[in-house]
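> Build the 3D model from these lines:
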Amino acid sequence: MSTPVLFDSAAGQDQSEALLAQVQEAIAKRQPLRIAGSGSKAFYGRPIAAHLPVLDVTGHRGIVSYDPTELIITARAGTTLQELNATLDKGGQMLACEAPAFGPHATVGGMVATGLSGPRRPWAGSVRDFVLGTRLISGLGTHLRFGGEVMKNVAGYDISRLLTGSLGCLGVITEASFKVLPKPRCSISVQQAIPVERALARLREWGQQPLPISAAAHDGQTFYLRFEGNEGSVRAAHDRIGGELMDAAYWGALREQQLPFFEQVHDRRALWRLSVPSWAEPLAIEGDQLIDWGGAQRWLRSDASAQTIRTVAEQAGGHACCFSPAATQSPLHPLTPAILRLHLNLKAKIDPQGIFNPGRMFADF
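Got it, this is the predicted structure:
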């Protein structure tokens, strides 16, 4: 096994002891805390009471180690995604889930806490799939380590993956290790002017074939595809499927919600994200739709009620989350009573006093 490259420049940015002390003080006072990073994804989830003391993790930053040979990188929670991606780029590698930043100062901790992934997610995996290990300050006032810098984790339940998408409600993520992948040798993006029904039918057909598709979207008029891999397979896929070559910057704009569909500043309709099976037919609901993830993620701008939208999502076999701040009191899809009990039991074990981000996910959580 190779020796990972240690980043000594990050040593002076380790604020874990100060963060632990602040949490221990809050526990002693039974004082809830609002965990804060850059705020790039503060819109996601329910608002936290503004009067709560802030636990700022942005100063706890830096790449801890990077081992290109073993395909592993470890970074502190306050490290920006820009720094993480720049480091990987120098090694010809990437975090394949294409996590959105939603701002220049987005952090590693925020990426793990929200668990949001980009266009490559159905073909490469989600943020959760690439988390190998984490360090966490719990509601018991202890600094814990879960998983580690290994490619396999079989010793019991994978807590690190559980923390992914928990919105900071289970504790303060101070560090995370990720599996990374080599960047593709060849990438081609194409577009075709075909109806959405035809695009979805093609994706269902192609899903049974070894095509190097790494992104697929449809905006109601145009079908967008990206092929990635070795040059031979990518060129062969393009020759077979066809399509007009297009600027690959489209995928970054889709990931960062910078397309006109998302940037309609005068559009008062709420923005919803519906996660459904990729084979689901176009959703019969009022509003404008943009399809991502090869059909598995449907963006919707609509005036329809939250109940109506969630019912449509459930009937399609999925769920819906609202991305518009203050558009609904319950931005995340409500849990069933049985699943909610599991969440509450877990919260009681890791954060018994309810110190971290109270109500961020759900009112009772």
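> going forward, measure contacts and count neighbours with C-alpha atoms only.
Will do.
> Any idea how many residues pack against Ala36?
Using other CA atoms under 10 Å, the number of residues around Ala36 comes to 20.
> And it, how far from Ala113?
For Ala36, the distance to Ala113 equals 11 Å [CA to CA, to the nearest Å].
> for Asp67, same thing?
With CA to CA as the criterion, Asp67 and Ala113 are 24 Å apart.
> higher neighbour count, those two?
Set Asp67 next to Ala113 and count neighbours by other CA under 10 Å: Ala113 wins out with 25 against 19.
> host element of the more buried one?
helix 108-114 (DSSP states H and E).
> now do Lys349
Per DSSP H and E: Lys349 is located in helix 337-350.
> how about that helix: buried residues?
His343, Lys347, Ile350 (16 or more other CA atoms under 10 Å).
> Now do the end-to-end distance for stretch 206-214.
End-to-end for stretch 206-214, by CA to CA: 12 Å.
> Over to stretch 73-81?
Stretch 73-81 stretches 12 Å from its first residue to its last (CA to CA).
> repeat for stretch 123-136
Counting by CA to CA, the terminal residues of stretch 123-136 are separated by 29 Å.
> now swap in stretch 179-191 and tell me
Stretch 179-191: ends 31 Å apart by CA to CA.
> Give the burial count for Lys29, as a bare number.
9.
> likewise Ala313?
24.
> so Leu162, which of the three states?
Here Leu162 is recorded as helix under DSSP: H, G, I helix; E, B strand; the rest coil.
> State the distance from it to Leu136.
The value you get for Leu162 to Leu136, if CA to CA is used, is 12 Å.
> and those two? which has more neighbours close in?
Leu136 (23 against 12).
> which residues touch the more buried one?
Residues in contact with Leu136 (CA atoms under 8 Å, 6 or more residues apart in numbering) are His143, Leu144, Arg145, Phe146, Gly171, Val172, Ile173, Thr174, Glu175.
> Quick check: closest non-adjacent residue to it.
Ile173 (4.6 Å; CA to CA, 6 or more residues apart in numbering).
> Please verify my assumption that that neighbour contacts His143.
No - Ile173 lies out of contact with His143 (CA atoms under 8 Å); the separation is 9.6 Å.
> Mutual contacts of the two, please.
Arg135, Leu136, Ile137.
> Secondary structure and distance to Asp239 for these - can I get that in TSV?
TSV is the format used below for the shared contacts of Ile173 and His143 (DSSP: H, G, I helix; E, B strand; the rest coil; distance: CA to CA, whole Å):
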residue	secondary structure	distance to Asp239
Arg135	strand	47
Leu136	strand	49
Ile137	strand	52
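> I'd like the structure of this one too, to check against the first:
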Amino acid sequence: MISLADKLKQLPQDSGVYLMKDKKGTIIYVGKAKNLKNRVSSYFQNSNQHTYKTRALVGEICDFDLMLVQNEVEALLLERTLIRHHMPRFNILLRDDKEYPFLRICYEDPWPRIQKVRRRKEDGAHYIGPFSSSSRLNVLLRQVYKIFPLIRCSPHEFKTAKRPCNYYHMKMCLGPCTLPVDRKYYVSLLKDAESLLEGNVSKLRRVLEGRMKAAAKAENYELAAQLRDQIQAIDHISQQQVAILDSTVDADVIGVFSAGDKRSFNVTMVRNKAMLGGDHFIVESSAGTPSEEMTSFILQYYANKQVPSQVLLRDIGEIEPELASVIAQNQDWAVTIRNAKKGEESDLLDISEKNAMHQLEQQENQKNQQQLGLQLLQETLNLPRWPERIE
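Model (predicted):
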């Protein structure tokens, strides 16, 4: 078998993905490079400049495989696929099995409705989301149903209904299951609800105000009153936003905090100039550079999510420009990954990094409390060591 030293001498200068293996042949690290010869060789040079994790990786490498590709986009996609398949222990790994909910509206249905689903499909329907919190989404939906009299029942219940349900009598549904309702009017209400769910509050408010004035001018005072109530309810929802921003419209702001061999990532979501909360992940550090760690995080985080038009970082470093097109390949708008600008964007990044630090400190405090509890239990019961399992 060809030795590791000989394989290093024969490395090509092509783009591709490399898979590091230990003495058992287990893949322990996956990386990508524009120039495989330069990147793979760098692991075995200037070891004093390597991080502890990189030195530990190099100490276990007994072999490696290469997979050549035609361009950087293919390399990024292949790297993400291989990391998710092999779960190498020296890579950044997001052990995140959450499936963020979407809202689905199919306007081709005879009577379309809002449906909460776990996966986005290419079925011609309109999808809103994903939403990072299922509980917050349920609260939002309850508010939407209070404002707009939309169908809530299942298709089966709708089809088999003999008379309008209680929601009709509470004026929270038009009762199209059994009553003659203008479909165009119903669809217009559904589109208004869609605008609200997507955060287009200002535009929706202007539209409703125009309709209210037109209804009042036509002396349709009942409709004008309904529209007035909708506007007031929308204003109430708007006041509950966490923060309203001046210029940052749609963006994910990614902050990272490092402590020892831990990396804490926080993604602060901004949609339609409003902060909508965020996600956080604490992972083991990898054997890669900071740019490689951030690239790996972004590839995994956006694997099944819609990406906003901007992703803001503290330091884009050596992140490849092709990364933006890779994570945006299944959506209709372009994505830009860039450094946060001074001012509002920098303030948002400070918030994200502060949250990343808080989450890591919180985890460490919880771990310390558990250890103190176990130590106290050991001393109380005169155990030779801390208990590993309590039944």
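> what's the TM-score for these two chains?
The TM-score (TM-score structural alignment, normalised by the length of the first structure) is 0.25; 156 aligned residues with a CA RMSD of 7.0 Å.
> other SSEs contacting the next helix or strand along the chain from the helix holding Ala113 of the first structure?
Sequence order places helix 121-124 as the next helix or strand after helix 108-114 of the first structure, per DSSP H and E. Applying 3 or more CA pairs under 8 Å, 6 or more residues apart in numbering; DSSP states H and E, we find helix 121-124 of the first structure packed against strand 213-218.
> How about stretch 65-85 of the second structure, which residues are buried there?
Quick answer for stretch 65-85 of the second structure (16+ other CA under 10 Å): 66, 68-69, 72-80, 82-83.
> okay, now Arg198 of the first structure: neighbour count?
Neighbours of Arg198 of the first structure using other CA under 10 Å come to 11.
> now Glu222 of the second structure
Neighbours around Glu222 of the second structure, by other CA under 10 Å: 11.
> which SSE is it in?
helix 221-239.
> Likewise for Phe265 of the second structure?
strand 262-271.
> The helix or strand just after that strand vs helix 221-239, what angle?
Downstream of strand 262-271 of the second structure, the first helix or strand assigned by DSSP H and E is strand 274-284. Relative orientation of strand 274-284 of the second structure and helix 221-239, computed by axes from the mean of the first three to the mean of the last three CA atoms, to 10 degrees: 40 degrees.
> which secondary structure elements does strand 274-284 of the second structure contact?
strand 262-271, helix 344-381.
> the inter-axis angle of the shortest one versus strand 274-284?
Angular relation of strand 262-271 of the second structure and strand 274-284 on a 0 to 180 degree scale: 160 degrees, by the same axes, to 10 degrees.
> Quick one: the helices in the second structure, in order.
Applying DSSP state H to the second structure gives helices spanning 4-9, 36-42, 52-60, 72-86, 134-147, 155-160, 166-169, 183-197, 201-217, 221-239, 290-301, 322-327, 344-381.
> Please identify which of these is closest to Leu19 of the second structure.
Checking those against Leu19 of the second structure by CA to CA gives helix 72-86 as the closest, at 8.8 Å.
> The closest one vs helix 290-301, what angle?
70 degrees.
> Give me the packing partners of helix 72-86 of the second structure, helices and strands only.
strand 16-21, strand 27-33, helix 290-301, helix 322-327.
> Arg202 of the first structure - how many residues pack around it?
13.
> what's the helix or strand for it?
Short version, using DSSP H and E: Arg202 of the first structure is in helix 196-206.
> Could you figure out how far that helix is turned away from strand 213-218?
Going by the same axes, to 10 degrees, helix 196-206 of the first structure makes 160 degrees with strand 213-218.
> Thr336 of the second structure is nearest to which of the helices of the second structure?
helix 322-327 (6.0 Å).
> ok, and for that closest one, which residues are buried?
Result for helix 322-327 of the second structure [16+ other CA under 10 Å]: buried residues Leu323, Ala324, Ser325, Val326, Ile327.
> Please report how far Val73 of the second structure lies from Ala224 of the second structure.
Applying CA to CA to Val73 of the second structure and Ala224 of the second structure gives a distance of 54 Å.
> again with Leu19 of the second structure
Relative to Ala224 of the second structure, and taking CA to CA, Leu19 of the second structure is found at 66 Å.
> picking up where we left off before, let me have the buried residues of helix 337-350 of the first structure in TSV, extended by distance to Glu231 of the first structure.
Shown next, in TSV, are the buried residues of helix 337-350 of the first structure (distance: CA to CA, whole Å):
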residue	distance to Glu231 of the first structure
His343	46
Lys347	48
Ile350	48
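> Just give me the closest of the residues you listed to Leu271 of the first structure.
Out of the buried residues of helix 337-350 of the first structure, the member with the shortest distance to Leu271 of the first structure (by CA to CA) is His343, at 26.4 Å.
> wait, what's in contact with Leu77 of the second structure?
Here Leu77 of the second structure is in contact with Val326 (CA under 8 Å, 6+ apart).
> Likewise for the one 3 residues further on?
Residues counted as contacts of Arg80 of the second structure (CA under 8 Å, 6+ apart) are Ser296, Leu299, Gln300.
> quick one on the thing from earlier: any chance of the helices of the second structure in CSV with distance to Gln310 of the second structure as columns?
Formatted as CSV, these follow (distance: least, CA to CA, whole Å):
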stretch, distance to Gln310 of the second structure
helix 4-9, 39
helix 36-42, 29
helix 52-60, 31
helix 72-86, 19
helix 134-147, 23
helix 155-160, 38
helix 166-169, 41
helix 183-197, 20
helix 201-217, 21
helix 221-239, 23
helix 290-301, 13
helix 322-327, 9
helix 344-381, 11
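> nearest to His280 of the second structure, of these?
Here helix 344-381 is closest among those (CA to CA), at 6.9 Å.
> I'd like to know how far Trp123 of the first structure sits from Asp129 of the first structure.
12 Å.
> Wait, Cys322 of the first structure touches Ala270, no?
Yes - with contact defined as CA under 8 Å, Cys322 of the first structure counts as touching Ala270 (7.3 Å).
> So for the two, which residue has more residues nearby?
Neighbour totals were compared for Cys322 of the first structure and Ala270, and Cys322 leads with 27 against 20 (other CA under 10 Å).
> Name all residues that make contact with Ile137 of the first structure.
Applying CA under 8 Å, 6+ apart, the residues near Ile137 of the first structure are Leu20, Val23, His143, Leu144, Gly171, Val172, Ile173, Thr174.
> One more pass at 7 Å, please.
Leu20, His143, Leu144, Gly171, Val172, Ile173 (CA atoms under 7 Å, 6 or more residues apart in numbering).
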